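>>> Give me a model of this one.
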Amino acid sequence: MEDKVLEQVYQEGLEERLIAYIAESNGITLEKAMSIYYGSKLSTKIHNGNEDIQYLDYKVLADILKETEPELFK
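Got it, this is the predicted structure:
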């Protein structure tokens, strides 16, 4: 597999785990968690690979999201 394909597969798995964790840890639906994640600045950073943030653990990323963009959880 090409590096780009592997990176895409990794990122998709990361997003799935992150969204599921956001839903579970906040007692919300997957749909709401998806809305929070895809409406966040963090999702753009992960997608663009800014600061290699996409290599952090999904639980750490969920914590970062809640700390930096708490308004999305209201």
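>>> For the rest of this, base every contact and every neighbour count on C-alpha atoms.
Fine.
>>> Tell me how far Gly13 lies from Pro70.
Counting by CA to CA, to the nearest Å, the gap from Gly13 to Pro70 is 24 Å.
>>> Name the residues of the lengthiest helix in the chain that come out as buried.
Residue-count comparison of every helix in the chain, with assignments taken from DSSP state H, identifies helix 3-26 as the longest. Neighbour-count burial for helix 3-26, with 16 or more other CA atoms under 10 Å as criterion, is recorded at 11, 14-15, 17-23.
>>> run this one through as well so I can compare:
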Amino acid sequence: MDDKVLEQVYQESLEERLISYIAKENNVSLEKAMAIYYGSKLSNKINQGKEGMQYLDYKVLADILKETEPELFEK
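Presented below is the predicted three-dimensional model:
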């Protein structure tokens, strides 16, 4: 397995944990949590590898998302 494939597997796992955590912590469905995450600027930063965001813990990323993009969490 080369580095690029390993990085992709890690990122997919990170996104899964992050979405599950968003759903649990905000008492929303997984579908809503996915919409929150994939509709965020943070998801673009993670996918593009900007600012090293992809290496942060998923709980830290959830906190950053809620702090920087609170409008995504409005009902």
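>>> residues in contact with the helix or strand following the longest helix of the first structure?
Towards the C-terminus, the helix or strand next in line after helix 3-26 of the first structure, according to DSSP states H and E, is helix 30-38. Under the criterion CA atoms under 8 Å, 6 or more residues apart in numbering, residues 19-20, 22-23, 43, 72-73 lie in contact with helix 30-38 of the first structure.
>>> What angle do helix 3-26 and helix 30-38 of the first structure make with each other?
Here helix 30-38 of the first structure points in a direction 120 degrees away from that of helix 3-26 (axes from the mean of the first three to the mean of the last three CA atoms, to 10 degrees).
>>> Give me the angle between the next helix or strand after helix 30-38 of the first structure and helix 30-38.
Beyond helix 30-38 of the first structure on the C-terminal side, the first helix or strand identified by DSSP H and E is helix 41-48. Interaxial angle of helix 41-48 of the first structure relative to helix 30-38 (the same axes, to 10 degrees): 70 degrees.
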